[in-house]
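Asker: Got a predicted model here, sequence first, then my questions.
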Amino acid sequence: MTQSTESSAGTIWLSKGAFDKLTAELEHLKGPRRQEVVSAISAARDEGDLKENGGYHAAREEQGKLEGEIVKLEQVLLKADTTVPSDDDAVAPGKVVTYKFDGDDDDEAETFLLASIEMKPYAGDLDVYSPQAPIGAALTGAKVGDAVEFEGPTGRAIKVHVLKAVPFQD
């Protein structure tokens, strides 16, 4: 499912590559992996007394975890937005954002990907901040050159300057 990056707050921005990998993972979990667990349960059940059968109980626990992971992945993919963000100077989900703290004399710029945490395994060395995180919420919609202030985790006001906002490339 692809929607505009400006759709509801429940939308999760994923790159097309991440979407494809998560789809393949879901297919694996629902197919071969699910069959492995069902086979393990069946084999353990054939051993007899289920009350004292540790293998059976372990396999059933594994089945519960697997089904939970399947539901989670289905929800992520259902909410996924793979729209490539526009190549303007505005900060939006799917953009790699470079900023500098106000008054930071060491000229050290910080860079992150504005996306949901599900993008973390696919973002390389980039930190990933969600649009709901304080810095993500504050910077969303800001343009290159803007100074934005937000409340940090300690309650202190933090001011940053947007230096760059470019679409993420897989």
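Answerer: Okay, I see it. None of the values given here were measured: they were computed from a predicted structure.

Asker: From here on, just use CA atoms for contacts and neighbour counts.
Answerer: OK.

Asker: elements contacting the longest helix seen in the chain?
Answerer: Identified as the longest helix of the chain according to DSSP state H is helix 54-79. Identification of packing neighbours for helix 54-79 by 3 or more C-alpha pairs under 8 Å, 6 or more residues apart in numbering; DSSP states H and E yields helix 16-28, helix 34-45.

Asker: Not counting its neighbours along the chain, what's nearest the spatially most central residue of the chain?
Answerer: Nearest to the mean C-alpha position of the chain, by C-alpha atoms, centre = their mean, lies residue 118 at 1.7 Å. Distances taken as C-alpha to C-alpha, 6 or more residues apart in numbering put residue 14 closest to residue 118, at 7.6 Å, once the chain neighbours are dropped.

Asker: and that neighbour, what does it touch?
Answerer: Taking C-alpha atoms under 8 Å, 6 or more residues apart in numbering, we find residue 14 in contact with 80, 81, 82, 94, 115, 116, 118, 119.

Asker: so how far is residue 85 from residue 101?
Answerer: If you measure residue 101 against residue 85 using C-alpha to C-alpha, to the nearest Å, the figure is 25 Å.

Asker: Likewise for residue 113?
Answerer: Separation of residue 113 from residue 85 (C-alpha to C-alpha): 12 Å.

Asker: When those two are compared, which one has more neighbours?
Answerer: Set side by side, residue 113 and residue 85 show more neighbours around residue 113, with 28 against 19, by other C-alpha atoms under 10 Å.

Asker: Can I take it that that one is in a strand?
Answerer: Yes: assessed by DSSP: H, G, I helix; E, B strand; the rest coil, residue 113 belongs to a strand.

Asker: Pasting the second one now:
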Amino acid sequence: MKQIPMTVRGAEQLKQELEHLKNIRRPEIIKAIAEAREHGDLKENAEYHAAREQQGFCEGRIQEIESKLSNCQIIDVTKLSNNGKVVFGATVVLLNVDTDEEVTYQIVGDDEADIKQGLISVNSPIARGLVAKEVDDIVKIQTPGGIIEFEIIEVKYK
């Protein structure tokens, strides 16, 4: 199986979610199933069926997280020597050549991506266009609105 790149922060968030699901959510669901069973006939018992459905979702998510964590490659960008190249985990400050607008993105794994937080997936068109480039390079990125030219102003490994 292919290794999934992940930042240290992304792996930590998944570990916290996994711990919450196993130690808090799973016992809550088991308790809800036990209480619903006490209400009698399980065929007509909506609470029982809802709790069993939640249990299925919870167990599925636990398996998904465990799989991701066992197949991830945690990359700590702060331990890399900053040679000015855009790599996974780097934070890149870009200047839109047409609008003079500055944007900052960190290149992260798929699970961590959140455009509102400036976190873009390594598999996104912008990240693919930036990786291996360096400061002062001009990159042309195909976006839904057309091609946008960016100048790489700064690359941070933080």
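Answerer: On my side now, so go ahead. This one's a predicted model, so the numbers in the text were calculated from it and none came from an experiment.

Asker: ok, average deviation of the helix or strand that comes right after the longest helix of the first structure from the second structure?
Answerer: Per DSSP states H and E, the first helix or strand lying C-terminal to helix 54-79 of the first structure is strand 80-81. On superposition with the second structure, the mean distance recorded for strand 80-81 of the first structure (mean C-alpha distance after the TM-score superposition for the first structure) is 2.8 Å.

Asker: In the second structure, point out the residues matching strand 80-81 of the first structure.
Answerer: Here strand 80-81 of the first structure aligns to the second structure at residues 72-73, judged by TM-score structural alignment.

Asker: how about the alignment partner in the first structure of residue 21 of the second structure, what does it touch?
Answerer: In the first structure, residue 21 of the second structure lines up with residue 29, judged by TM-score structural alignment. The contact partners of residue 29 of the first structure, by C-alpha under 8 Å, 6+ apart, come to 66, 70.

Asker: how far away is residue 29 of the first structure from residue 62 of the first structure?
Answerer: Separation of residue 29 of the first structure from residue 62 of the first structure (C-alpha to C-alpha): 12 Å.

Asker: ok so, going back, nearest approach to residue 132 of the first structure belongs to which of the helices and strands packed on helix 54-79 of the first structure?
Answerer: If you check each of those against residue 132 of the first structure by C-alpha to C-alpha, helix 16-28 wins as the nearest, at 20.1 Å.

Asker: Which strand runs longest in the first structure?
Answerer: In the first structure, with assignment by DSSP state E, the single longest strand is strand 157-167.

Asker: distance from that strand to the second structure after superposition?
Answerer: Mean for strand 157-167 of the first structure is 1.3 Å (mean C-alpha distance after the TM-score superposition for the first structure).

Asker: Mind giving me the packing neighbours of that strand?
Answerer: strand 95-101, strand 147-151.

Asker: got these as CSV, with distance to residue 138 of the first structure and mean neighbour count columns?
Answerer: Output for these, formatted as CSV (distance: least, C-alpha to C-alpha, whole Å; neighbours: other C-alpha atoms under 10 Å):
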stretch, distance to residue 138 of the first structure, mean neighbour count
strand 95-101, 12, 21
strand 147-151, 6, 17
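
Asker: Residue 70 of the first structure is nearest to which of these?
Answerer: Nearest of these (C-alpha to C-alpha): strand 95-101, 27.9 Å.

Asker: can you name the residues of the second structure that the closest one overlays?
Answerer: Going by TM-score structural alignment, strand 95-101 of the first structure sits over residues 90-96 in the second structure.

Asker: and that stretch, how far out from the chain's middle?
Answerer: 19 Å (C-alpha atoms, centre = their mean, to the nearest Å).

Asker: what's the answer for stretch 24-35 of the second structure, then?
Answerer: Centroid separation for stretch 24-35 of the second structure versus its chain: 28 Å, with C-alpha atoms, centre = their mean.

Asker: Same check on stretch 142-159 of the first structure?
Answerer: What separates the centre of stretch 142-159 of the first structure from the centre of its chain is 23 Å, taken as C-alpha atoms, centre = their mean.

Asker: which one in the first structure is aligned with residue 153 of the second structure?
Answerer: Aligned by TM-score structural alignment, residue 153 of the second structure pairs with residue 163 of the first structure.

Asker: tally of neighbours for that match?
Answerer: By the criterion of other C-alpha under 10 Å, residue 163 of the first structure has 18 neighbours.

Asker: returning to what we had before: for residue 167 of the first structure, which of the helices and strands packed on helix 54-79 of the first structure is the nearest?
Answerer: helix 16-28 (12.4 Å).
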